[in-house]
Structure formats: structure tokens, C-alpha cells
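Enquirer: Quick check, what structure comes out for this input:
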Amino acid sequence: MSFFYEPPPRRRKAEVVKEHPPWHGPPDDLLGATVGVEQTVFRSETLVIELASAVAFPENVKFHLRMAARHVEGVNDVWWRRRDLMFGGLHHWGNPDRPLEDETIRFGVRFPDGSKGTTLEEKLDFDDWPPPRPTGPVLRHRGGGGGGGTNSFISGHWDLWLWPLPPPEPFEFAVEWPAFGVPLTFVEIDGTEIAAAAGRARPYWP
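Expert: Next up is the predicted model:
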């Protein structure tokens, strides 16, 4: 008898495929259609936040934001703190167990009917499956962070996921970031092109 022998095959549990609902993120099997938004959300002497583009799907949309910050003479006392915040911005999302901090960047949308969603409410309930359908818009953080820079300049980017698809009319996009001197600011985004682009989303493999 051989000293070494092959172990018996391991019995694997049948994999349960969970189809994520559209308010959780982009569909896995669709290639979204890109729209150039190019809307300045906020601009100051030291910071720019730009809503650069949107990738639209039949039921939802992903927004891509770009940011840039620079050092200006006279604000040296806050530059290094802000620079570190831009690099580590992904760690500064709202925590329901703590008071809202100035370092927490806040994004939000408000539709023409008055319904709204913010990144401070992005935590979804995973205790039940399928998860319950939200009663209002859902805006979720989908990645991003500092993209590089120097001692006097830094850039970054954020991706946000929005469900449901905005209506084909103007809606509001909001940002607030007290630690970076950004007051609550609203800009109007035209949802017409985004809604039209959703109809151009297509499967990766027909």
C-alpha cells in the first residue's frame, strides 16, 4: 500500500446565484452608454469638483466625478490637512454610529418630485434576501480616491451609483464638504441625455 494516497473528492455545496437588484449596482451583463456631462459642481480658489460623465443603464446610472485642489499662498495652515484628506477621502464616509464630521464629503440628488438620496444613507439592508425595495432614490459610493499630485497640487476622482434612472428633465445634484470649505451647493443636471443613453445600453454578448 502506498504511503501517500489521493484524498476523496470534496463535496461542494451547490452555488446559489444571487441576482442583485438594480439599486445595488450596475448590471453584470450590460455595457452602459456613456454621456459627457462636464458640469462644474463647485469651484473655489483652491478646489474644483467636476461631474465629468455618466454611464447609463436601463434602470440606473453611474456618475464619474473629478476633483483637483491646489495650494494658495495664505492658506498654508490648512493645505496639508486638505491634501491628506483628498488622498484618504475614501475613509471619510458617513458613519451612523458617530456625529457627522466635517471631513465627511456628502453627495446627493433631488428629483423634480422632491424625492432625494444621499451618500450618507447608502447603507443597504442585507439581512433579508432579496433585499426590500427602497422607497426613494439610492445614491451609493462606488470607488475612487486620490489620483496623484505634488506638494502644491493634487487630483482625485469619485464614482457614484444612482438608482433609479433620473427622469428626462432637469434634476438637482448636491455636494457639501465643510473641511474643504464647500458649503451646501446645488447644480442643475439635465436628465434628458442620460435617459436617452439608457436606451443604448446593450449586452456584452448578444
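Enquirer: can we go C-alpha only for contacts and neighbour counts from here?
Expert: Will do.
Enquirer: In three-state terms, label Pro167 for me.
Expert: coil (DSSP: H, G, I helix; E, B strand; the rest coil).
Enquirer: for comparison, sequence B:
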Amino acid sequence: MTSRDPFFEPLPTAETEPGGERALGNVPWVPPLNVVPVLLPLAIDVATTDAVVLRLGHAQVYDRGVQLHLEGWLHPDASSRVDGPYGLRSEPRVGLLLGDGTKVGARADDAMAPELGSVAGTSLSRTEGGSSDLRLTQTWWVRPVPTEPFELVLSWADVDVPETFVALDGAAMEVASHGARELWPLADLEGDFGWFA
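Expert: This is a model prediction of the structure:
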């Protein structure tokens, strides 16, 4: 191996901004910040029509929950049905049907604020997402890790996708959760956080 000159030029010195100490820790509505998850491939086509393809690509399994990754592709002829000034004006509704019949994320107000979808100790929240004219991605945080079979429920009325049920193996996710690796201790924060705290 030969020695090399430095590749990157030095960055300018950043100015420090005044401010108090920030509370760093995990909050329940997103995956933990200090845990490396186990990747569980799924590759399940949830809905395939002439207008749209929706696919559950994979799950990232943590020690305390599972993040599901949903992707979508829209046909150009269908994009006008859901196109808005800043991306898609509507997106799929997502919920869970637990083995005992409990519905999580089924309420009408969950469609606008799915982080409120919490029933019988199981919560569902949208953690990330984005869309363009013909593509969308969403990630959904399920807490705690399921231990029994459950179903992901999806519908998207604007592109004629009816309620569709996809069976998922909670037991396999529970087994995978034991392989999640905590990197270092981090406190679990309680209370109100974010812009509205």
C-alpha cells in the first residue's frame, strides 16, 4: 500500500451556537437510536394493478419493535388521480389486524395522525416517508415486536386498491429480535418532545 496525500480538503471551522443541553434518548414512537436491527427480507407484493404496485420490501427487527418498509410505483396515467402541488395528495392507509382481532390504525383520525394508533399495548406509527410523481416510500414502526401471526392491512381508494390483508410471521420477527445489537446504553425518554412540547 502506498501513502497518499489527504483526499478531502479541511472543512471550515464550525461556529458553536448558544443553547442548553439536549436530552438524548429513545422515544417509543420511533426505532431506538442505539440498536442495530436485524434485516428480515419480505418481498411481498401487497397490491398489483394496472395503476399501482405496492410492495412490502423488508422489515428491520429491533429489540423492542419492527420497522416495516413499504414502496409504491404509480403508472403515469394514474398519477393525475393522486397528484398534488407538493407530491401525492393521498397515500395508502396502513393498519394492523392482530391475531385476536384487535385493529390498530383503523380509526379515521389515524389516517391523519397514525402515530396515535395504539390499541391493547400495540402501537403503529409512520416514521418516514416521501413521494414524488410516480414513487412513494413509507416506513411503519410496530411496537412491541409481534410474537404471533398478524396481518398488515392496506387500502388506497384513489387508485382503486381495496382493503388488502397480508399475513406476517410475528414469531419469526420475535426470533430475529434476539439478534438486534445494542451499541451502548441510552435512556428511554418520557414526556412530550418535539415542536409541540
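Enquirer: Just the TM-score for the two chains, thanks.
Expert: The TM-score (TM-score structural alignment, normalised by the length of structure 2) is 0.70; 162 aligned residues with a Cα RMSD of 2.8 Å.
Enquirer: so which strand or helix has the residue positioned nearest the centre of structure 2?
Expert: Nearest to the geometric centre of structure 2 sits Thr139, at 2.0 Å (Cα atoms, centre = their mean). If you go by DSSP states H and E, Thr139 of structure 2 is part of strand 135-143.
Enquirer: Mean deviation, that strand versus structure 1?
Expert: Superposing on structure 1 places strand 135-143 of structure 2 at an average distance of 1.2 Å from its equivalents, by mean Cα distance after the TM-score superposition for structure 1.
Enquirer: Which stretch of structure 1 lines up against that strand?
Expert: Aligning strand 135-143 of structure 2 against structure 1 (TM-score structural alignment) gives residues 155-163.
Enquirer: now Ala201 of structure 1, nearest residue through space, not along the chain?
Expert: Gly32 (4.5 Å; Cα to Cα, 6 or more residues apart in numbering).
Enquirer: Please pull up the equivalent of that neighbour in structure 2.
Expert: For Gly32 of structure 1, the aligned residue in structure 2 is Pro37 (criterion: TM-score structural alignment).
Enquirer: One more: Val109 of structure 1?
Expert: Matched by TM-score structural alignment, Val109 of structure 1 corresponds to Leu96 in structure 2.
Enquirer: Go ahead and confirm its match touches Lys103.
Expert: Yes - between Leu96 of structure 2 and Lys103 there is a contact under Cα atoms under 8 Å: 5.9 Å.
Enquirer: Counting neighbours, go ahead and name the busier of those two.
Expert: Leu96 (24 against 19; other Cα atoms under 10 Å).
Enquirer: just to revisit the earlier point, for the match of strand 135-143 of structure 2, give me every contacting residue.
Expert: Outside stretch 155-163 of structure 1, the residues that touch it by Cα atoms under 8 Å, 6 or more residues apart in numbering are 22-23, 25-26, 59-69, 86-87, 137-149.
Enquirer: can you rerun that using 7 Å?
Expert: 23, 25, 59-69, 86, 137-149 (Cα atoms under 7 Å, 6 or more residues apart in numbering).
Enquirer: quick one, longest helix in structure 1?
Expert: Longest helix of structure 1, by residue count under DSSP state H: helix 76-87.
Enquirer: Tell me how far that helix lies from the chain's centre.
Expert: Put simply, helix 76-87 of structure 1 sits 22 Å off its chain's centre (Cα atoms, centre = their mean, to the nearest Å).
Enquirer: Nice, that's everything, thank you.
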